[in-house]
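Structure here, sequence nowhere to be found:
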């Protein structure tokens, strides 16, 4: 119980009856002490050893919003303190009742319910003749509400600053990671341009020269090789362009219904797999935040990859499901295809890196690299697990703090 932010007006009325025994009849000294007590801006109280409120100075009554002291005189002062501060208050009260000064701080509303925080000092009020313990206590409560709120505001500002520093640090970490990945991609791209893209060009040049000096039968075979090499080169160039667009186009974030995207992808791919026995097992898929077009491209690439590498199976089985992992969704695409050696899994997401010859499983080798680039830009990760002849599972994550499940695709 303390002084509020601005000092209350001192009432121009007569002082209350004396609170202290005069001790030796020194009326002048007593009058001086009485005036100091009553004019103090702190809330000064006399409380019995049992906690009964005996007296309170006038400015203390104003601070505590007491209109009529007689209404609370004799009340249990201990009952004013509730909640977290009560334990500290009781310990301080016991210490003062035992004859030693004590102190605590805490919350206690005024008599009209307004919130206040107080810095409280308690001390035994010794009888000036006997000076014994066990008598009443003097309790001085200083209103520290302004200081408490200022400290609370400072704490909130510090928390906001800490959160902003954390956010900026995380942003810088992501930017650094992006730069490292970009450098790696540029190195891979430079290598691919100087090696992988030149391979079909060399084939075309070599077999075009042979075709000029060969008979008609060989010429047709050589020209067929040139044509296939040109198609392969065209696919590789298209893959490079797709890979470049995936890193250049800005991400258009919105609420994305992954189940709806998967329905579209399944329809597109099923049309191109006519005549094959394919079972799609698609579990509940989430609604998350991301770029709908790019996430659809990820799903299409992974599911197309699953269809490609299950074509030797009499009955292809493709599973698509999602699960919550920390503050992200993890989406899995699993197949029962030819699989791969796990020791070479790190090569799968590099541009033009293949674990199977393109004559067996055609393709430019750019789709999985593009998948990784899109997922990286969404702040997620991508990985693959497999074993030769045992199928493969591709996983990618998309950070999203709010889990919402919508829609279920029927099994086909």
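Looks like it came in fine. What you are looking at is a predicted structure, and each value in this text was computed from that prediction instead of being measured.

From here on, just use CA atoms for contacts and neighbour counts.
OK.

right, and residue 223 touches residue 211 too?
Yes. Assessed by C-alpha atoms under 8 Å, residue 223 is found in contact with residue 211 at 6.8 Å.

okay, pairing it with this:
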């Protein structure tokens, strides 16, 4: 009950400050009434959608629309609130100083300052507002091919120059544009890599979410060294309420079979040797293991029979697995490929210069390449999207990794 009181108080406070800022620029009564009515309708729709959310169904187009609207209206209004609340603190301090020092001040200075601050607040709030709109209509399908070369001293000679295309976090239940998905599949095929790897989350929850997209994903070419995949946290149906354990198990079995239907070999805590010329590397695939999520992954079982000298590429959906278990493992997993974070679908990236997202305060490794103890992890930013129906600054990614023998020349 107290939580709801706090939420209502915060919402009312944010709406009050946002209306005050709007009122300083628009004096026409009709415009102000229109703004208030639109705000009320949006809030009621968001509230209705969240109260109507059915855990036996999971994410729907309505719940995604509600989440999009929530971010679209709340983040800009929160920025406005911070500016105007800060101004009110300043005013309170000035008033207190005047009271105790009896300093003189003109009353006309206060309204002018308030209008100026409101203008600045509205201008800055427009940036995330417009960015979120772009993210919903364009950003979520703004696919980027990111190429990364990684050097290893112990890479077998025959694999020097070996290329891997990685995708992750498909979340097929969120798609709404077949043309854009087909375009992304064409991008994957254009890379002409030696191997294609998919690191989990084929659906949001239900196996049937993928059914309309099977023929599209079957068009991913099977390269000379195959297509392999692992499961992600969403593939276990953990976030839904099921009518029975049998129904949950049947859905899980159907999700695993989806990989076969799109011609990927699903690795479930197991490994395969990839042979090229006189050499071989081990491709290891674990089920999901997350520090704060399902821990079905069994690294020991997946790497049984392998030694520290074997060159290994590990597929593990959640990068926290690398942080807590993999990077210091005695068997020496030279390269780990993960996804999961989506880069929170929101952030700022200037390649090679600056990278920020709120998700970095939760995951140490959240997008791109990281190295510790001479071992590497690459975290894919995700192919699809979930919850928020868009992407801002952190675009959907198709990764092309080239493995090279030796040391990187700086």
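It's in. All of these numbers come straight from a predicted model, not from anything done at the bench.

Superposing both, give me the TM-score.
Once the chains are laid over each other, their TM-score by TM-score structural alignment, normalised by the length of structure 2 reads 0.26; 156 aligned residues with a C-alpha RMSD of 6.1 Å.

residue boundaries of the strands in structure 1?
43-47, 53-56, 102-107, 117-124, 137-143, 253-257, 278-282, 285-291, 316-325, 328-335, 382-386, 392-399, 404-406 (DSSP state E).

Let me have these in TSV, adding mean neighbour count as columns.
Supplementary listing: the strands of structure 1 in TSV, determined by neighbours: other C-alpha atoms under 10 Å:
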stretch	mean neighbour count
strand 43-47	25
strand 53-56	22
strand 102-107	20
strand 117-124	23
strand 137-143	24
strand 253-257	14
strand 278-282	17
strand 285-291	22
strand 316-325	18
strand 328-335	21
strand 382-386	18
strand 392-399	21
strand 404-406	13
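
Can you add distance to residue 198 of structure 1 and give those strands back as CSV?
Below are the strands of structure 1 laid out as CSV (distance: least, C-alpha to C-alpha, whole Å):
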stretch, distance to residue 198 of structure 1
strand 43-47, 90
strand 53-56, 96
strand 102-107, 78
strand 117-124, 78
strand 137-143, 82
strand 253-257, 38
strand 278-282, 37
strand 285-291, 34
strand 316-325, 35
strand 328-335, 33
strand 382-386, 29
strand 392-399, 30
strand 404-406, 47
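
Nearest approach to residue 62 of structure 1 belongs to which of those?
Residue 62 of structure 1 sits nearest to strand 43-47 of all the strands of structure 1, at 8.6 Å, using C-alpha to C-alpha.

Now do that closest one against strand 117-124, angle only.
40 degrees (axes from the mean of the first three to the mean of the last three C-alpha atoms, to 10 degrees).

Tell me which other helices or strands strand 43-47 of structure 1 touches.
Packed against strand 43-47 of structure 1, as judged by 3 or more C-alpha pairs under 8 Å, 6 or more residues apart in numbering; DSSP states H and E, are the following elements: strand 53-56, helix 58-63, strand 137-143.

Next, the angle from that strand to strand 137-143.
Going by the same axes, to 10 degrees, strand 43-47 of structure 1 makes 160 degrees with strand 137-143.

which element is residue 399 of structure 2 on?
Under the criterion of DSSP states H and E, residue 399 of structure 2 resides in strand 397-405.

same check, this time on residue 118 of structure 2
helix 109-137.

So for that helix, what gets flagged as buried?
For helix 109-137 of structure 2, a neighbour-count test (16 or more other C-alpha atoms under 10 Å) marks 114-115, 117-119, 121-122, 125-126, 128-129, 131-133, 135-136 as buried.

And stretch 42-55 of structure 2, by the same measure?
43, 45-46, 49.

Including secondary structure and distance to residue 6 of structure 2, could those residues go into JSON lines?
Below are the buried residues of stretch 42-55 of structure 2 laid out as JSON lines (DSSP: H, G, I helix; E, B strand; the rest coil; distance: C-alpha to C-alpha, whole Å):
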{"residue": "43", "secondary structure": "helix", "distance to residue 6 of structure 2": "16"}
{"residue": "45", "secondary structure": "helix", "distance to residue 6 of structure 2": "20"}
{"residue": "46", "secondary structure": "helix", "distance to residue 6 of structure 2": "17"}
{"residue": "49", "secondary structure": "helix", "distance to residue 6 of structure 2": "20"}
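
Please name every helix or strand in contact with the helix ranked longest in structure 2.
Identified as the longest helix of structure 2 according to DSSP state H is helix 61-101. For helix 61-101 of structure 2, the packing partners by 3+ C-alpha pairs under 8 Å, 6+ apart come out as helix 2-25, helix 29-52, helix 109-137.

hmm, try it at 6 Å
helix 2-25, helix 109-137 (3 or more C-alpha pairs under 6 Å, 6 or more residues apart in numbering; DSSP states H and E).

so that helix versus helix 2-25, what angle?
Using the same axes, to 10 degrees, helix 61-101 of structure 2 lies at 70 degrees relative to helix 2-25.

Please work out how many residues are found near residue 252 of structure 2.
Residue 252 of structure 2 has 19 neighbours, counted by other C-alpha atoms under 10 Å.

what sits against residue 288 of structure 1?
Going by C-alpha atoms under 6 Å, 6 or more residues apart in numbering, residue 288 of structure 1 touches 255-256.
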